[in-house]
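A.B. asks: Model the following, please.
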Amino acid sequence: MIGLCLGLAGVVWAQLPVSSFTLAWNHTVEKIRWEEDYRVTEQGLVLEQARIRGSGAGMEIPQDARLENGSWHYQRQLPPLQPLSLGRAPEAGDYQLCFDDACHWMSHWVGPPNRQQAFIALWPCTSD
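C.D. replies: Predicted coordinates:
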């Protein structure tokens, strides 16, 4: 079964048996929530849809976005990401991974953001 691995430099820190997930976070300056929906494939993580609840510094709403339930929804045409690299700094707060109708802080699996490990990668992997 394919799932989601979290780690760095190919070293797995945690493995989740999911085929899709939402990555969510709050913008560090504007404090506005962003959400991105991904599908896990053997080729990489496919960004299917994204949402943002407002605009601000470095947060331009794409021209093709549509407003639904207080969030701007849009799609990006990107190749599968392998890996998806994320910066994790204590000042920025943590990301959330949402799946199976629940959201969990990434620190649940890999510990809190810290300066010594300021990045994390997400990639598809198989479980035995």
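
A.B. asks: drop to CA atoms for contacts and neighbour counts, all remaining ones
C.D. replies: Will do.

A.B. asks: Hmm, Trp34 is touching His27, no?
C.D. replies: Yes - using Cα atoms under 8 Å, Trp34 makes contact with His27 at a distance of 7.2 Å.

A.B. asks: ok, those two, which is more surrounded?
C.D. replies: Comparing Trp34 with His27 by other Cα atoms under 10 Å, the one with more neighbours is Trp34, at 20 against 17.

A.B. asks: How about the secondary structure of the more buried one?
C.D. replies: Secondary structure for Trp34, judged by DSSP: H, G, I helix; E, B strand; the rest coil, is strand.

A.B. asks: Another for comparison:
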Amino acid sequence: MSACLMIGAKAVMLASGVFTLSWTHSVERTGWAETYRIEDGRLHLTEARVMGSGAGMDPGPGATLQDDWWVWTPDLPPLPQLVLAASGATVSGWSICAGPWPGTDCEVVGAKKDEPIRVRPCSQRK
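C.D. replies: This is a model prediction of the structure:
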């Protein structure tokens, strides 16, 4: 099932309707990744993973250790969009990749100070 994802003003087609958002935590300097599925015009968080813990980034309930990453399925409602702050003061921007972890065809957003970046299904309005 393909889906369209808006990243700022850019539309990106996803063959599977799934994407992974990953970044380096600004305090702990370790990896964090979340996999989303686009369904019914909403973003469904299907998996989260963190490499380490601390500074508010502890693994969620039921997390298991897989290849140095704590992985779990968050129990959260679907979201209409994600808003990523682009402060320019963090270690790096966010990588948005097609498909489940680790994904392919990645694009880095928010590495420079700029307006917040909205990530939403194409069917959602601003």
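
A.B. asks: So which residue is smack in the middle of the second structure?
C.D. replies: By Cα atoms, centre = their mean, the second structure has its centre lying nearest to Leu21, at 2.4 Å.

A.B. asks: Quick one: map it onto the first structure.
C.D. replies: When the first structure is aligned by TM-score structural alignment, Leu21 of the second structure is paired with Leu23.

A.B. asks: where does its match land in three-state SS?
C.D. replies: Secondary structure, three-state DSSP: Leu23 of the first structure is strand.

A.B. asks: The one 5 residues further on too?
C.D. replies: The local conformation at Thr28 of the first structure, judged by three-state DSSP, is coil.

A.B. asks: nearest spatial neighbour of the residue nearest to the centre of the second structure, skipping sequence neighbours?
C.D. replies: Computed as Cα to Cα, 6 or more residues apart in numbering, the closest residue to Leu21 of the second structure that is not its neighbour in sequence is Ile96, at 4.7 Å.

A.B. asks: So the one you found is in contact with Leu14, correct?
C.D. replies: No - Ile96 of the second structure lies out of contact with Leu14 (Cα under 8 Å); the separation is 11.2 Å.

A.B. asks: Looking only at neighbour counts, state which of the two leads.
C.D. replies: Regarding Ile96 of the second structure and Leu14, a neighbour count based on other Cα under 10 Å identifies Ile96 as having more, with 24 against 17.
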